[in-house]
Structures are given as C-alpha cells and as structure tokens.
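# Fold the following.
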Amino acid sequence: MFPKFMPHREVLPLLESKALYKGSLRINRRNRQDAYVTCDDLEYDIYIHGAINRNRALEGDIVAVQLKDVEEVWAVKKAKDEKDADKKKDQPNPFAPKDEREIEIIPNENESCTNDEDDEERKKPKYCGIVVAILDRSQEPMLTGTISLNRPGQVESAPKKKKKDDEEERPRPKPSMFWIKPTDKRLPFVAIGIRHAPKGFIDDDSTFSKKLFVARITQWPITEKHPFGELVQELGNVGDLAAEAKALLAENCINDQDFPNAALGCLPATPWHIPAVEFTKRRDLRFHRIFSIDPETAKDLDDAVHVIDKGDGQYEVGVHIADVSFFIKSRSALDTEARSRGTSTYLVDRVIPMLPSLLCEQLCSLNPGVERLAFSVIWQMDEFGNIQDTWFGRTIIRSCGKLAYQHAQDVIEGRPLSSSLRIHGHTAEEVEKDILNLFSISKHLRKARFDNGALSMNSVKLYFDLDDEGKPIDCHLYEQKDANRLIEEFMLCANISVAKKIASKYPDEALLRRHAPPIERRLEEFLMQAENLGYVLDGSSAGALQASFNEIESQEVKETLLILAIKPMQRAKYFCTGLLDISKYVHYALNVPMYTHFTSPIRRYADVIVHRQLEAALNDVEKFPLDSKEIARIAQQCNIKKDGAKNAQDASIQLYLAEYIHRQTQLHGPMYCEATVVAVLDSAYEIFVPEYGIEKRLHLDRMALKKSTYDLPNHTLILTWQTDAIEMNDTQPEKSVLRFDDDDCGDEDDLVKAVESKLSMDEDKTTSETTSEMTTESDTALPQGGPVDSAKPNDKRSTDSTADSSPSSDGIQVIKVFEKIKVRLDVDMNKTPPMVNVHSVNPHILM
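The predicted model follows:
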C-alpha cells in the first residue's frame, strides 16, 4: 500500500544537499486527499496528493519530502476530481423542486469563475512531492472517536430474516477486529484487535455507537491501508459536555494529570524566603513604586511595571518578570515536566498549568506587599518612547499594588483609583500619576510601531458565564481597552529588547520567534477579491496592508475585509537562530527584525529557556550549554505544544458555544442572528456572525430555491426562493468556523489574564478566551478587525447598493458582499464534537 521509509542516516545528507526537503505536514480539513508541507527552504508549500504520497504521515508531523513532477501529479488529481464530481452529480438534492433547479451564470469576459476561492486545491501548485520519511511525530498518535464493527465504507448488514422453527440459528462468526472512526476527519480509521473491545460490544455494537473513546495508533505497516491501534479510555456519551471536554484534551495531547512526585520534589520547602545570598547578587528594587496591572482576581502575576519621571521629558521605565528559572533547574525532573507540557492551556472552565500551583500562584507570582525575585528590563527613554539605554538584570522587587485593568482604565479616563484598592508604601495619587505617564509613553510607542509598518487584525474573543453545574448561561464579547494596550506595548518592547540581546551574544543558539509572511498565493487571491469589491489594497508589506485598511472609511467594510484577510496569514513559530538564514528571522506582523518570548515564563517553557539565555549572556558565558540542535528540538516541542494548546482552547470555546446555543434554543426557541456576507461564489456564499465569531459557507444546493443566478461582473447572487417552502434546513450541514486570533499574546495578551481572572472569581463563573499572535499583541496579527491601505483612498464603495438583499414579492433575494442577512443557528448534539449549524433563512418567513 505504501513505499518504505528511507533510513534517517540516508535522509540527513540528502536534506543537506537539497535532494530532499524537510517541513511540517498539514492536511486539508475539507478534503484529506490534499496535504501540504511547509518548508523553510522553499518559497511555496509542497503539495502532497493522496494517501499514498502522504505515506502514513499525520497532521503536524515533521517529514522529509522528495519532489515529484508537478504536471504528472496534477493530471492525476484533476482526473480524480472529475470522477468525484460525476459521483456528486448523481446524488439527489433534497431541496430541489420537481423540475431541476436552474443555475445561471452571467459571465465576465475578463474573469474566470472560481467556485471555491479559498480552497488550496483549485490552483496548480509550484511543487509536488511524496513523503519519504517521518522525522518527528508532532504528538503521540492519539485520537478520539466512536467505534463500530463495520470497516470504513462497509454497508451495515440488513436485518436478519426470521428463522423458521425447524431451522437452526447459525452462530455469528466472531470478528477479528473493530474500528474507531476519528472525530478529526484528517485522521484515518484505525483497526483494533477484537480482544481490546469493551465488554458487551460484540453482542450488541449498536449500544456503543454514541459513546466516545480514546485510541492510540500502535503501528501502520506498509501493507495496510489503515493503521492498527488500541483503545485507551472510554470518555462518555457523544454530546456530553464533560466527555467532549476530555476528548479535546486527548486529541491535542494535553496533559491534565497531577504533577508527578519527582517534579513536586524539586519544589522548595515552605514557608520559603529569598536566600540572603540573592540580595548580594541582585539589584534591589524593593523601594521602587512597582505595580502589576491584571484582571481583578488573577492569581499568577508574572509581570509588573514602574516608571520614574526624571524631568525634562526623560523617564526610567521598567518591566519586571517573575524569575521562574530560579526555581526550575536545568535538566531537573521539574524542568523535564515543564518542557513536556510546553505551555499552560486555557479552557473555558479551567486552566491546565505548565507549573505546579506553588510556583504559579505563590512563589513566582509578583503578589503585592511581598518580596519576589524578578528578571527586569529597564529603559532610559524620552517622553516619546525613544530608548536611549537598556539595562537587563536579576532583581528583587516588592509590588506596591495589584491593579485590575479597570483600575488603570478609570485613571486613563480621568477617574481616581478605587478607595478599596490597597497600596503598599506609596500613595494612590503617586500610582495614578505613574499610570498616566506610562499611558502617554505607550501611545507614542504604539504610534511608532504602526508608523514603522506593524499590522494589527484584532479578532472576536468570547468568554462565558457558567452556572453551578459548569454549563454556559451567557456569552460575551471581550473588549480590549487602553489599559490593556498600555501593558501590551511595554511587554512587546521587552520581548524585542531581549531578542536583540540574546541573538547578539548567541547568534547560533538563540531561541527566537518568527512570523512568516502570508502565504503568497492566498494573499494574491485576497487582494484580487478585495479589488473585485472596489478596494485596491497594497499587500507588499505588513505596513502597507495596515495602511490600506486605515484608508477605508466604512467600519463595516473594513471588518469584512479583515475577515477575508485572515486566510493568507500563518502562525508564528519558535526557531533556533543557527538553523535559519537571518533574513527569515523577521516577525511579519510586528515588522521587527527579531522577536522572542520573555514575558511569560510561568506559562510558557520557551520563556524559561530565553531567561536562561539572557542570564548566560549577562554573565558573559562564551558558549550556551545547549547547542543549536538541542535548541531547535526545544523550539519544535514548544511549537507543537503551543499549537495543541491553541487548538484545545479554540475547541473548548466551540464546545461551550455549541452547548450555549443548544440550551438557548431549548429554552427560547429558534435562534436568529444577523450575519454579514463576506464572499459570494457561483454556488455558495460565505457569512460571518460577529456576535459569536462564526464564519460559515452556505451552499445553494441546500436551500429551497427555484433558481439562482450568479452575476459574475458584480459578484452577486440572485436567488429565487420556493414560495411554498417554509424554511431551509441543512441536511448535510458543515461545521462552522470560529474566527479567533491565531494565538500567542504572551503576557502582553490580556485575554489569557482575563481567563485566569474569571476562573478565579468564583467557582460558579468562568471565562473563555483566545489569544493570538496575530494581533498587535505580543506576536502576530491575524483575525478580524484592524487596518489595510487603499491604493484608491478616494474609492469609497458604499455598503448600501441599488440591489437589496431583502426579498421581493416574487421571492427574489439578492446576495452581495457587505450585505446583512438573517441566519438561524442550531446545534447537532449527536455529532462529536457538537456542531454549530448555520442555516440560510427563506426570507419569506420574515415578511
């Protein structure tokens, strides 16, 4: 079935000679026959067609790829696509009238019609290849799903005919294996030996059809189409909130077990006090007016700030980060456990920490009124944020106050600090002045950042209120304010400063973070799509794109285009400097030559390594103890765990949103929402529901239409509804997509703190949030709501148009981009995970 893997000893020299290419595999969610390998040595992704060429590699695996002839691969793909299309034509449309529904396309001589502009398989790739070796599995090969005796594609046997009295019942042959159908459609069905089947399964497998299991892939011989595995755990029933929550952790290899005794044994005895020797080795800042700004009830305070007005427009500004590396010794059991976990995971109902609570919430947390160890970055800067000098070093601090974001926001808006806020050793008036000074400087830093070409694309962020049983009872959009941006700017500044320091000292071993430019083909498609809508955007750089967005006067248009701009963006990644050309160090969204993570060591292992590198650099250690290959392995592990945590976080939000919508529809009936049309194709249109951050493609063949006409020159759909139809319901609904930030705000990301805040507020309420490296925050800027530059600044296209999306008396509805339409939301609780469905609404029922 599959070619043999090449031995690693043969692969390595071929990688060096560029006869093979190394990269990370991703599988198309809509069509798992299509996969892509992102390789640092190539400008474009390598397209992998079909399971054979993918050669048993799974999502996220690091693979070695041999290039194949593009024309040959593409011909095979197109032939298969045509065959699949013919099969699809034969499938009946349940919503079509008796006479075949008419589809008409008004052509545009200068344009070609694309049914699916964002599907990667529509355009011929630059490179094609075959996987010849798996260099590193992204995670332990685990999966969740439902089990069945039927193999993939096997039709269930018809009910047995009743036997006559004189006929003997033949015993049913015992099967040799059963199958687990994965929740993640990118994973293969897995065959499991029947001896591992749960009790009672063989006698009546139908009773297990709605139960969730975790399985592990154990082997995948080249002779078998499907891998073999074993059951690990039964989780519960499909659709059950607790069972689905366990499943999303298992799918993303999130370790939520208690910390092992060996790791706990590395913790210091309590009560703990700062050793006397540390006072002789560190800068004493205990009498500086240092304070933290976090959510009101946050427990792990890992950053604090101070500012001193030196007169004549000169300031000293400090960022102080919890000195986690003091407590985690390299290669200790606690270090091994932290490296294994990689990052804390923020779910709707809880946080799964990277470190034990003794460190997270007590010894490392910069709590007010107590002495704490810190690693500090202190700048001498002017009132405009221009840095004149930078000092790095280990310090001892005593925070004078734990401020909430709302406290700082009150001061920014001209109100005094709350009288209930306790300030240690200083006055509230002094802290208020500091906040205003920091805010003033942060505004200049932010302006300079965007003037220098940074990109911001803020996205929808949701959090939930939970009842006593942990069920969602309300859903909110998170709003970022000036106080959040204040902290963000100084955290970004600290990360950039530290990146420069460690890279200059260890040019081959520094652990940095890069954000690659957008996928060029997707960016070109987006720019063309925007131009078709009347907006010429400059995508030559992050700054040019930001400027283009800034030129758009209509906020609705801007937000819609920002949704479309998400798709070309890539996630930021950790990397080792010695293994990548310096030209690729750049962080695209921040538009800085180098960047790292320093400000959140409590919840990110990468920051712990960066702290160690900064300490070694300050101590003038000539060679860092870990070589470039080991740093690269750590970077890869951190990338894998960060992606897993991000995916689990998003899945948790989707799960709770599904539960919330399901409960609301049960209590109050159908849920109707306003959606914005963000793209129009000849056989579908895409909508965005800003209230819940949901993006969905609605297909015409699932609607009760008499006729549809696609006006290509004007990019509109004219729909003629069946007047006797009440409302459309998807018979084969697709999972909606939640559009959140791509993750990675570090400490500068107040959303992570918002989660911590809500979680610790009380046991009855909790928050869900997502973080992103694609916002102006610590890392990237991705999702929806930001800026871009218009090559036609005066080309304003109104969101109002001569065509109206409301229905006419003869059942006609016009669909065009920027239009507002009504949709209905519901949830299929029989799917795993529960699926939020978005239905187009026959406008006649709203008349």
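# Could you use CA atoms for every contact and neighbour count after this?
Will do.
# buried residues in stretch 309-322?
Neighbour counts over stretch 309-322 (16 or more other CA atoms under 10 Å) mark 314, 315, 316, 317, 318, 319, 320, 321, 322 as buried.
# Hmm, residue 382 and the first one touching each other?
Yes - taking contacts as CA atoms under 8 Å, residue 314 lies within contact range of residue 382: 4.5 Å.
# Pull up the distance across stretch 573-582, start to finish.
Distance between the two ends of stretch 573-582: 15 Å, counting by CA to CA, to the nearest Å.
# chain center to that stretch, what's the gap?
The chain centroid and the centroid of stretch 573-582 are separated by 22 Å under CA atoms, centre = their mean, to the nearest Å.
# repeat for stretch 505-525
Distance, centroid of stretch 505-525 to centroid of chain: 17 Å (CA atoms, centre = their mean).
# do stretch 577-597 as well
For stretch 577-597, the distance to the chain centre is 20 Å (CA atoms, centre = their mean).
# can you check stretch 821-838 too?
21 Å.
# And for that stretch, what's in contact with it?
The set of residues external to stretch 821-838 that reach it, using CA atoms under 8 Å, 6 or more residues apart in numbering, is 145, 183, 210, 238-239, 244, 655, 658-659, 661-662, 665, 670-677, 696, 698, 733-736, 805-806, 839-841, 843.
# same thing with stretch 387-397?
Outside stretch 387-397, the residues touching it (CA under 8 Å, 6+ apart) are 279, 282-288, 290, 323, 371-382, 615, 618.
# can you pull the buried residues of that stretch?
Here stretch 387-397 shows 390, 392, 393, 394, 395, 396, 397 as buried, counting by 16+ other CA under 10 Å.
# of all those, which comes closest to residue 531?
residue 390 (45.0 Å; CA to CA).
# check which helix or strand covers the closest one.
strand 387-398 (DSSP states H and E).
# if we can go back for a sec, restricted to buried residues, select the contacts of stretch 387-397 in PyMOL.
Selection of buried members from the contacts of stretch 387-397 for PyMOL, criterion 16+ other CA under 10 Å:
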select buried, resi 283+284+285+286+288+290+323+371+372+373+374+375+376+377+378+379+380+381+382+615
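# burial of residue 331, as a residue count?
10 (other CA atoms under 10 Å).
# Now the second one, please; I'll put the structures next to each other:
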Amino acid sequence: MALLSERYLKTSVKKTRKGAVLKIVREHYLRSDISCGVEDCSTCPTNLTSSKLSGVPIIESTLCPYPHYIVPDVSVALHQVDFLEDNAINNVIVLQTVLQAVRQERLTVYKRIRDAVSNPDKNFYVFSNEHHKETYVRESSDGSNDSVRKAVDWYSKHFEKARIEAKAVLLSGDEDSKKKANDANLTAYTVFEYAEALVDCPGIVDKLSKKSEVPSAKSQIIFPEHLSLSKVLAGIKGKKLYQGTFQASRENYLEGSISVEIDGVERWVLIQGLQNLNRAVHGDTVAIEILPETEWSLPSGVVTDKEAEDTVEEKVDDKILKPVAVKESNLQVTGRVVGIVRRNWRTYCGTLLPLPDMRGAHHTFVPANHSIPRIRIETRQGPTLLGQRIVVSIDSWPRSSRFPQGHFVSALGQIGDKDTENEVLLLEHEVPHQPFSLAVLADLPQLPWLITEDDVRKRTDLRHLCICSVDPPGCTDIDDALHYRELDNGNCEVGVHIADVSHFIRPNTAIDREAAERGNTVYLVDKRIDMVPELLSSNLCSLRGGEERFAFSCIWEMTQNAEIVKKWFAKSIIKSRAALTYAEAQAKIDDPKLSDEITLSLRGLNRLAKILKQERMTKGALNLASPEVRFEVDSETHDPTGLATKELKETNSLVEEFMLLANITVALKIHDHFPDCAVLRRHPSPNVSNFDTLIKCAGARNVKLDVATAKELASSLNKAEIPNQPYFNTLIRILTTRFMMQAVYFSSGTIPEAEFHHYGLATPIYTHFTSPIRRYADLMVHRLLAVAITADKTYPKLLDKHNTQKICNNLNRRHLMAQRASRASIQLHTHLFFKDKVVEEEAYILFAKRNALQVLVPRYGVESMLFLDKKGETSVKLEYDEDNSTLLVGRTRFRTFDKVVVQLSVEKSGLQHTKLKLSLVKPAIPSVSVPSVEQESTAKPPKKKKKI
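Below you'll find the model as predicted:
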C-alpha cells in the first residue's frame, strides 16, 4: 500500500555560470505520515523515524516558564549557531527549509548544525516540512519565513491533538519577523529576548551575533563604501577590477597582497594602509582596483611587534608604510580593495585587551593570529575572561568602526597552560581533532581480526620474503616496509610494501568521509591527531614486526646498477621480520660481523639507494635543507626536557629513495589507466624573479647562483661554499626553500600534461602512494591502482575528475595547515623549554628588515625576529637599504648570512602568551646590544659570607 498521498510537479529556475537561466521541473511528493519527532507521540508513526525530541523538554526560562521546543528561523540558524550550540540549548526543531537555506548561504554553518543534529545529547530534530502535506508552502510572499510560521502553527495544533504538554516557540532574528508570527497567534520571540530570559545562563547572551553594517548618524566614516556585488561582477567582466583571495601580512598588520591574473600573467598586487585594505580580513575573496603607476610601492620592510603593543590601544600610523627610496623599476603593482565577494570569517582564538575597568561591557579582543585585526565584542564577563584564551567570532565590520565587531563564543583556559595552547593551535589551524563519531567507529572491523583462507586465495602471499620496516624511534603508524633479495639470473628483486588501508576503508562510508575531511594525520610534539582511528593507524594497518598484515606491494626486478627490468603490483599478505629505527638499521649495515638475512637485505637496498639518488641528482633534483630539531619529552608530563638537531643517517636516504621510486612508478601506472582522473602531485617551477633577493645576497659573498633551471640551481648549490664557514651551504639551501612554490595534489584531467612536472624532484610525473595511514591522497591512489590491476571495482566518483579535484583542493589546504600546526607546536614547546633559562647562541641572518633581523639559531632550530629598534631606548640610527637587503645600525651593517650572537630567554610580560625573546649580544652596539650572560655574572661582586 502506497504511503504517498500527493504528487505534483515543482518548477524552479537556476542561473548557470555563464549567465543562462534554466527552468528545472521536478516531481515533488507530499506525505501525511511524517513524524513530529517527539518521543512517544501518540499520533505519529514510530516505525518510520527515530525520535529526537524529549517527551518533556526542560529549558528554564522566565519568558517561557513551561515545557517548550525551539524552532529557529533562517536568520537565527544562519547567524546564531554559537548560541544554538551552547549546552543549555536543546530540543530544537530544525526545519528542512531552514536547513536548505543555510546550506546555500554558508556551508560551514550547515555542517555545524548537522553535527548538532547527530549529537544525541542536544535533541535536535530535522522536520521535513517541505514534504509534509500540512506544512508545505507552494507560493510564498515572505521567503522561508512563511514556511517557518506554517510549521510552527502545525506543531501547535499537533501538540494539542496529541495532548503533548509543550509549546513550539519560534525564535526570530528580528522584531519584524517576530511581529508577523505574533499576529498569526504564534508564540514567538526574538533570539535576544529569549536568551536574556534563560535561567542560570549569564554568559549565553554574549554568544549572540550582533550583526550591524549600518553606521549611526553620529558615527564618523573611516572606510570607503564597498561596491555592490553586481558592480563588482560587472567590473571584473570588464577587466577594470580583479578578484582574488586576500593574504594579510604576518609581519605588518597594515599590509597584505592578492594574487590576480593581469593581461594573462599571474601577479601579486600589494595592498597597503587602512583605506586601501578597506576592511578585508585574511582569507576573504575580494575585488581590487589597480592604482595608477605613480602610486605603486614596495612592502615597507617594517615588522610590527604585536606582542609589544598588546597592552595599549593600537594607534593608526600609515606613515610607517612609506618605503625608503628605491629604483622605480623595482616598484610593485599596488591596488586597493573596493568590494567583498565572499567573507571567509571563522572563529578566532586570542585574549582580551586589559582595560582600566574590565567590568564594562565593551572590550577589545586580540587574536593570536597576527594576520587578523582586533575585534570589538560586548561581554559582562571581562574580569573572568581576562588572562584566559577565548574564542570569538566576527559578525560585521561597519564603515565607522576601526575594528570589526563580533561576539564571545567560548573560553578555552588559562594563557600559557600547555593543554590550552595546544587547543588554540589546533583551532587556529583548523585541524579537525574531535573524537571519532560513533558512525565512524561502527565502520571498524571487529576484533579479533584474522586473515582467512579466502583472503589468502585472493591475495599474493609474500610472507616468505625477508621484509622489514625502518622508521623514526617511537613510530607506531608504520605504513611502509621493504625487501631485497638476489635472483638466480644475477639481478635483484626489490619490493616496497605499503599498508593496505583501502581494504578497511571502503568508499563513501562514514570512516571514508571523515578521513577525506581530515585529509591527513597531524603530528605535534607531544601528540598525534590521527586521520583514521587508532585501531587502524597503530594496529591493523601498521606493519609491525612479526605480525601478518595486508599490504599493497610495488615490486621491481633490477640489475645490480639499479636499472629496472620489470615491475609489477599486487595486493599481498606480508609478515615483517623486524620494525627497525634508522639508527638500528644503520648499525646493522655498518657492523662487519653481521651477515644475517635482514642485514644483507639492508646492505643491498642501501647500495641501490645510493645509485638511485645519484641518478636523481644528475637529472637536477634539489637537495634542500630545513632547520629540524627533535624534542626529548618527559614520558609523564610530556614537557620538553631536551632539544637536539635531527641527525640524518644513510638509512634515512635509503627509505626515501625507494619511497620516491614507488611513488613515481605508481604515478605512471595510474595515469596510464586513468589519464583524466589520476590523483597526482606537482611542484610548479618558481618564477626566476623569485630568486632575485637570494641571488643578490649570495653575490655579495662572491657566490654565484644560476636559477634558470632546477638542474642549474642544484649545481650552483653544490658549489656554494665559503672557506671557514661550513654552515653557509646549509643556510643557503634553507633560504632557497623560501622562494619555492608549494607542491599540490591535482586531478590529471584538469591541467595540461606539461604542467605535471615536479620541480624539486626533477621528475615529469609524481604522486603519493606510500603513506595511506596518514594521507588521504595515498588512499585515493591505492583505489585507482587496485582498479588498474583488476584487484578492486571502480565507482562513479573515482572517475569524476571534478570531484577528485574538489577533494584535492581540501587536501592541499589540510596539508598546509598541518605543516603550520606542527611548526606552531614546536614553537610552543621551544617556549616551554627555555622557561627560566637565559641562553646565548650563534645565529645567522636570513633577512634584514627595516627595524629587525629575521635570524635562525641552528642549534635549536629557532627562527625568530630580532628587533633592533627599541622604542624610547635605541639612540643609534637605523638605515634600511631595500636594493641590497641590508640594515645599517649605527656603524654596523647587517647582511643576509651574517653570523651574530643572540641571547634567548622567555619574556613573560606578553599578553598573548609567554614569548621567546631574542636580544643581540654580538656585535656590541650601544643602546641596542645586551651584555652577555658571562659579563653580567663576572660584573656582580661576590656575596659576603655572614659571620656565625
């Protein structure tokens, strides 16, 4: 018997990207058996849906002193999601039409509401009012609000009919919507009225968004008015305006830049000064106008020390943006923001600025991210929140306000507390770190997990091979292992065996969607944020020694000169003989007394790896460097107890070479079978002009760099030596990475094959195959390879290049944010390590700025700003030479690559957190340098002993 009660055709229109209007006709079904969602409702069918709403809702309110359910309209759902997420708010009826409107407007808010719906403690219920006979609105004069009022009216009558002792309360975003509901005899309040009436929830009012773009009559206009979206689009079409993503400077809050295409060439456009920035926030998609050439400029070279300004109100001073005299040919294209295409506002972590009276309602929030402007908020919790890390969201930025306006979201904990600071860095870098949901955990295999006879029949059995893994100490997510053996024909066989994560994570399951969203595992100093649950990452997919595991194997037959004779792939079963660290593997290779099977295998691999590396270098692969350090962490407190520079051994290179070879081999295979949808990784060639500064700085040391090609650059770096300066070559390799482009994932069908090239590795094609436990891109590659060798079936989304590119875009963003989160974790633990210490160490200048030096301290891997312009203290004159990238302080000239001695200590006066402070010791410059620790200790007279 059919349950559908009515069917008709629903007509809508849609505008395409090219401006054409399409008429869309769909079948629309209305039913009468959709549940209200209330537990044990006597009149609703219980077998069609699971109840979400409590039978007796309890929200204590002086305005609604009776059991009630909340029904938010579109405005509340869209702008007050922080309020709805509060623990005090439960039993909410989310209408289907409201949810659809939110999804179209802001996808991030939609996902947050969906998360609340899936949280059993919140009792959120999605009611399909669009498909209910009595709540569907065919023609609307007031948009979504008509459907909201009709749904609330139906609930009121339904509760009366079902004898449910509760009311449906409509929450509106404004007085006008509330009045219309009241005129229809519905119980309705504005969200502000409702929040203020809640009992024992004093802080919940602070979470309300107070969106206001219209300045009052008395307000002074600071910023130019933004162009309307229609004018912006017309300007972009006529090539009078350009669209791009605004990137705020991390060094100077009055500067930023935007990458746009001008006359077919990608150019970075400089934006300087408050008026030209015109309320753009880092990450916003904006429209810009190019200024006349007479107004083109250069980055100021000034580093604003936000920490030093945290205890005072910011003063606007665009004068610091005026660059020193430079050649006209060096000027950079400069523009101004004239419109906002799309805001990219999110929640931000930071702290409140101390005020003489913290009991007032108006406060200034200082973001931890220096690229974000300060935010004005209203809260009565000032005294409580002072000294805490808090989360704030931006609501609006009126033309009359120096800063954007926002609202308080939540408190995280005390500033300086390690757990709090870890939470801050994860939130700031948008790292998904919530526990895995029950739906994800339900997709995991049941324990005990065993390999069956059917598995053995379907897979290649390689358990007889001498396979072992080589990883850093303490590694539990072991996703790669190797083997080597001599063949009877004089050749050798080499295999790379990768954990077969795709066997456990099937497409479009909850665990697959979660892994795709997370993108990668994030490694912090004291913890690891897994991409997949621990049962897989550290157990069933970890190729642990002595345990049988599923693998995806890439195997080559090679000559003794590492020439590939044959290659093949197989879904396999392996049993690793040993899980070694780099040091343990190196010790086996170096010990002449050892001749066991594992040692001989490692020696064979090492010999071939050296040949492979030499071949790569000959082709022009770059051997770059990075200042990496390793923390020794207390096993109980997880506090850093020691710092050491990471020592690279031959075995590091051994593993790297065969992982690179496997990635290249797999890339060729999947692109051959799937030329339009293969997941590949490319490293674009940098613009030769990017290296101008580096070439100039190296030339000042009589070192010539040729950057025409990667091969010539590699050759130049190999020759870049200065007598008696052994660290110079490492330093110039570190600096070279700063002028490179970012490597990215992409779908092969979206760009020409000529652009597949990987600049750093000097290979025409590349992908990631070797780490599916911690990278979702590798998991996608495994699926493609499995289909290519007929070991698995395909599915539509796997072959959709546009869907693949969409996933790749997210993976690229997640990869970048994971890198930054890892660096932030190292920085946090460096601060903890230097707590109560004053250390002097050699440092090298990376870049000279107008008022500071960017220096690297190799021993500790610390890179930081060394400020030389101490306001009110520095008496010597600072002269910045933009052309030669030098800074003259008194009579001392500082250049890139110069060695200095700095003093490292932790400054505890900063508002945001304890700050690592660098002070110049040598060369000694009056009023700039500080005395060395040794001088201070010898200058103090010894204490006299008391006579007893």
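# Now the TM-score, please.
The TM-score (TM-score structural alignment, normalised by the length of structure 1) is 0.72; 676 aligned residues with a CA RMSD of 3.9 Å.
# quick one on the thing from earlier: show where the strand holding residue 390 of structure 1 falls in structure 2, residue numbers please.
The aligned range for strand 387-398 of structure 1 in structure 2 is 564-575, by TM-score structural alignment.
# ok, average deviation of the matching stretch from structure 1?
Superposed on structure 1, stretch 564-575 of structure 2 shows a mean distance to its aligned partners of 1.7 Å (mean CA distance after the TM-score superposition for structure 1).
# what's the neighbour count on the aligned residue in structure 1 for residue 587 of structure 2?
Counting by TM-score structural alignment, residue 587 of structure 2 corresponds to residue 410 in structure 1. Counted with other CA under 10 Å, the neighbours of residue 410 of structure 1 add up to 15.
# tell me which element residue 410 of structure 1 is part of?
Using DSSP H and E, residue 410 of structure 1 falls in helix 405-412.
# Tell me which stretches of the stretch 701-850 of structure 2 form strands.
Taking DSSP state E, counting those that start in this stretch as the criterion, the stretch 701-850 of structure 2 contains strands spanning 744-747, 838-848.
# Give the equivalent position in structure 2 for residue 247 of structure 1.
Residue 247 of structure 1 maps onto residue 424 in structure 2, by TM-score structural alignment.
# Would you mind listing the residues in contact with residue 537 of structure 2?
476, 477, 530, 773, 774.
# And for residue 741 of structure 2?
683, 684, 685, 686.
# Just give me the match in structure 1 for it.
Going residue by residue (TM-score structural alignment), residue 741 of structure 2 aligns to residue 570.
# go on, residue 825 of structure 2?
So, by TM-score structural alignment, residue 825 of structure 2 is matched to residue 652.
# measure its match to residue 252 of structure 1 for me?
Distance from residue 652 of structure 1 to residue 252 of structure 1, by CA to CA: 11 Å.
# before we move on, what about residue 437 of structure 1?
Taken as CA to CA, the span from residue 437 of structure 1 to residue 252 of structure 1 is 43 Å.
# out of the two, which sits in the more crowded spot?
It is residue 252, of residue 437 of structure 1 and residue 252, that has more neighbours when counted by other CA under 10 Å, with 24 against 19.
# what's the closest non-adjacent residue to that one?
Leaving aside its sequence neighbours, residue 252 of structure 1 sits nearest to residue 644 (CA to CA, 6 or more residues apart in numbering; 4.9 Å).
# Contact partners for that neighbour?
252, 253, 254.
# now do residue 687 of structure 1
Residue 687 of structure 1 neighbours (CA under 8 Å, 6+ apart): 675, 676, 677, 678, 679, 695, 696, 697, 698.
# rerun at 6 Å
675, 676, 677, 678, 695, 696 (CA atoms under 6 Å, 6 or more residues apart in numbering).
# per the alignment, the fifth one corresponds to what in structure 2?
This points to residue 695 of structure 1. So, by TM-score structural alignment, residue 695 of structure 1 is matched to residue 863.
# what about its match, distance to residue 68 of structure 2?
Residue 863 of structure 2 is 57 Å from residue 68 of structure 2, by CA to CA.
# Grab the nearest non-local neighbour of residue 325 of structure 1.
Nearest to residue 325 of structure 1 is residue 608, by CA to CA, 6+ apart, at 5.8 Å.
# doesn't residue 599 make contact with the one you found?
No - when contacts are counted by CA atoms under 6 Å, residue 608 of structure 1 is not listed as touching residue 599 (9.5 Å).
# okay, the two: which has more neighbours?
Using other CA under 10 Å, the more surrounded residue of residue 608 of structure 1 and residue 599 is residue 599, with 31 against 26.
# quick one, strands of the stretch 351-500 of structure 1?
Going by DSSP E, counting those that start in this stretch, the stretch 351-500 of structure 1 shows strands at 351-352, 371-382, 387-398, 401-404, 462-466, 472-477.
# same check, this time on the stretch 151-300 of structure 2
167-172, 188-190, 242-248, 255-262, 265-272, 285-290.
# any chance of the buried residues of stretch 309-322 of structure 1 in JSON lines, with distance to residue 547 of structure 1 and secondary structure too?
Converted to JSON lines, the buried residues of stretch 309-322 of structure 1 look like this (distance: CA to CA, whole Å; DSSP: H, G, I helix; E, B strand; the rest coil):
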{"residue": "314", "distance to residue 547 of structure 1": "31", "secondary structure": "strand"}
{"residue": "315", "distance to residue 547 of structure 1": "31", "secondary structure": "strand"}
{"residue": "316", "distance to residue 547 of structure 1": "32", "secondary structure": "strand"}
{"residue": "317", "distance to residue 547 of structure 1": "30", "secondary structure": "strand"}
{"residue": "318", "distance to residue 547 of structure 1": "31", "secondary structure": "strand"}
{"residue": "319", "distance to residue 547 of structure 1": "30", "secondary structure": "strand"}
{"residue": "320", "distance to residue 547 of structure 1": "33", "secondary structure": "strand"}
{"residue": "321", "distance to residue 547 of structure 1": "34", "secondary structure": "strand"}
{"residue": "322", "distance to residue 547 of structure 1": "37", "secondary structure": "strand"}
